[in-house]
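Novice: Predicted model and sequence below, questions to follow.
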Amino acid sequence: MWKWLHSYADPERAYKLAGTLLPWFSALAIGFIGVGSIWGLLFAPVDYQQGDSYRIIFIHVPAASMSMSAYMAMATSAFIGLVWQIKSADWAAAAIAPIGAVVTFIALITGATWGKPMWGTWWVWDARLTSELVLLFLYLGVISLYASFEDKVLAARAAGILAIVGVINIPIIKYSVEWWNSLHQPATIKITEKSSMAMEMLMPLLINILGFGLMIGAITLVRFRAEILARNGMRPWVRELATAEGVK
């Protein structure tokens, strides 16, 4: 069932696939984020309670949701690297970690900015906020472990174990507003129930969430290709690629 994964253990093949996907992810990310942001920030109706201050939701919610999605992608890559010993999966996890950390930081900053006029304070030790902060620390821990060992195989193993263990924090973030009393509002987007948002607000939000996901994918592909080159600098195909780029 998983034999198809081994075909991408070849660094050259993985590098070429990432290069093929990169323009598509980049173009779609720019398009979706452009449409979603302009629609949400400029043309979506004003909220009857929060006024225009609610518009930060079009940045905060995509960043917060994708911070969790990026972590799951990183942990999945780390799991594949540990179980099937596919080095390219380890490189993918290493590529995702800094991006996930930045997106998580954006979610925390925009959440604090939104919380100030709503709650009267920049920060509270709320279950949702605290678990999101823990997520940032997990990302930073994974990044630190990758950088702490000269032996990159050992580094990937240590960072991968932390990434996998840290998955337990994801359902805590997701369901914290339901499990504990929380200042944070409940989920805005509901799959099994009707959303509490008007469609004129919901559509640009969904577009931006998709756009953020594509943006993370595009940046990951760039970093993934860089990781491949860094780990395979002495391979003949890398030297040929460098020579070809030099000729251009």
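Specialist: Yep, it's here. What you are looking at is a predicted structure, and each value in this text was computed from that prediction instead of being measured. Residues are numbered from 1 along each chain as shown.

Novice: can we go C-alpha only for contacts and neighbour counts from here?
Specialist: Noted.

Novice: Report the buried residues of stretch 24-37.
Specialist: 25-26, 28-29, 32-33, 36-37 (16 or more other C-alpha atoms under 10 Å).

Novice: what number of residues lie near residue 139?
Specialist: 25 (other C-alpha atoms under 10 Å).

Novice: Quick check: the gap between it and residue 98.
Specialist: Noted for residue 139: a distance of 7 Å to residue 98, by C-alpha to C-alpha, to the nearest Å.

Novice: Residues contacting stretch 104-119, please?
Specialist: Stretch 104-119 is contacted from outside by 50, 53-54, 56, 59-61, 63-64, 67, 121-123, 129, 132-133, 135-136, 183, using C-alpha atoms under 8 Å, 6 or more residues apart in numbering.

Novice: are any of these buried, and which?
Specialist: Buried among the contacts of stretch 104-119 by 16+ other C-alpha under 10 Å: 54, 59-61, 63-64, 67, 123, 129, 132-133, 135-136, 183.

Novice: okay, now the one to match up with it:
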Amino acid sequence: MNPVLRWFHQLGSPPTFDRFAARWSPWAFVLAIATMGVGLYGALFVVPPDYQQGDSFRILYIHVPSAWMSLFVFALMALYAAIALVWRIKLCEILAMACAPIGAAFTLITLATGSIWGKPMWGTWWDWDPRLTSELILLFLYLGVIGLYHAIDDRRAAARAASLLAIVGVVLLPVIRYSVVWWNSLHQGQTIRLLGESSIDASMVPPLVWMLVGTKLWFVGSLLARARADNLAREAGKDWVLRPAGTTR
């Protein structure tokens, strides 16, 4: 077997995943804090004020990475859910369900920072704009996945039911992505592109990149930590869980 495939196969073992998550989640958090620290310093003290929005535009460095993560995490959750349903891989169930609270947090930050940014720009905290409304629906979908997972006592059955909702909900992602193109919207169009030239000033881009990397690392740390906790809860009573505490069966 290919060494990489063998490593992924071994990672599906609950004890192996527990050791992997315990080792790497703290490093992901440390790197995330350091990376986001660099990004926030650049956003607050290096980048000049915007010629139209002044200093209020700096909330972009929280809002945009959170918005991108809200979509990325849901897509990843749906992917894990599909793998879990097709191949019955328990670790993918755990990872899919661990994604939901993290994605909901990013979505909530997106909505909150968008409202704070919208008040001076639009003169209102909230408007039933297509982008805002679809992002709010995304938050409800995350909460639906979380609620469904905790509403059923059987963890495997709960994960399968919540996974179905995650897969169905993925159709919302292109709606959010292209809402400013398909409908008249208060929300500004895309000004930052990973591929191609962005329409914002080049000096504003480096701190944003740092923040994007930092939020990804924070997500990795959070995902590993939450998945590890769920994995331990499901495996409670097994020898490999009890052994570190000095308990024998």
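Specialist: That came through fine. Note that the coordinates shown come from a computational prediction; the quantities given were computed from them, not determined experimentally.

Novice: need the contact list for the residue nearest the centre of the first structure.
Specialist: Against the mean C-alpha coordinate of the first structure, by C-alpha atoms, centre = their mean, the closest residue is residue 70 at 3.1 Å. Residues near residue 70 of the first structure by C-alpha under 8 Å, 6+ apart: 96, 100, 216.

Novice: counterpart of the first one in the second structure?
Specialist: Read that as residue 96 of the first structure. By TM-score structural alignment, residue 96 of the first structure lines up with residue 99 in the second structure.

Novice: can you count the residues close to that match?
Specialist: Neighbours of residue 99 of the second structure using other C-alpha under 10 Å come to 27.

Novice: Residue 232 of the first structure too?
Specialist: 15.

Novice: aligned partner of it in the second structure?
Specialist: Match for residue 232 of the first structure (TM-score structural alignment): residue 235.

Novice: List the contacts of its match.
Specialist: So residue 235 of the second structure contacts 14, 241 (C-alpha under 8 Å, 6+ apart).

Novice: try 10 Å
Specialist: 14-15, 229, 241-242 (C-alpha atoms under 10 Å, 6 or more residues apart in numbering).

Novice: now for those, which pair is the farthest apart?
Specialist: Greatest spatial distance in those: 229 and 242, 14.4 Å, computed using C-alpha to C-alpha.

Novice: which one of those two has more residues nearby?
Specialist: residue 229 (17 against 14).

Novice: That one against residue 98, yeah?
Specialist: Yes: distance between residue 229 of the second structure and residue 98: 9.3 Å, which falls inside the contact criterion (C-alpha atoms under 10 Å).

Novice: What helix or strand is the aligned residue in the first structure for residue 38 of the second structure located in?
Specialist: Aligning on TM-score structural alignment places residue 38 of the second structure opposite residue 35 in the first structure. Assessed by DSSP states H and E, residue 35 of the first structure sits inside helix 11-38.

Novice: Could you pull out the strands in the second structure for me?
Specialist: Counting by DSSP state E, the second structure has no strands to list.

Novice: ok, longest helix in it?
Specialist: helix 90-122 (DSSP state H).

Novice: which residues in the second structure form helices?
Specialist: 3-11, 14-41, 60-87, 90-122, 130-151, 155-169, 172-182, 205-234, 239-242.

Novice: Which among these is found nearest to residue 196 of the second structure?
Specialist: helix 205-234 (13.0 Å).

Novice: Sort out which residues of the closest one are buried, please.
Specialist: 205, 207-232.

Novice: same question, stretch 45-54 of the second structure
Specialist: For stretch 45-54 of the second structure, using 16+ other C-alpha under 10 Å, the buried residues are 47, 49.

Novice: Contacts made by it with the rest, please.
Specialist: Contacts for stretch 45-54 of the second structure (C-alpha under 10 Å, 6+ apart): 39-43, 55-58, 117, 120-121, 200-207.

Novice: Please pull up the equivalent of residue 62 of the first structure in the second structure.
Specialist: For residue 62 of the first structure, the residue aligned by TM-score structural alignment is residue 65.
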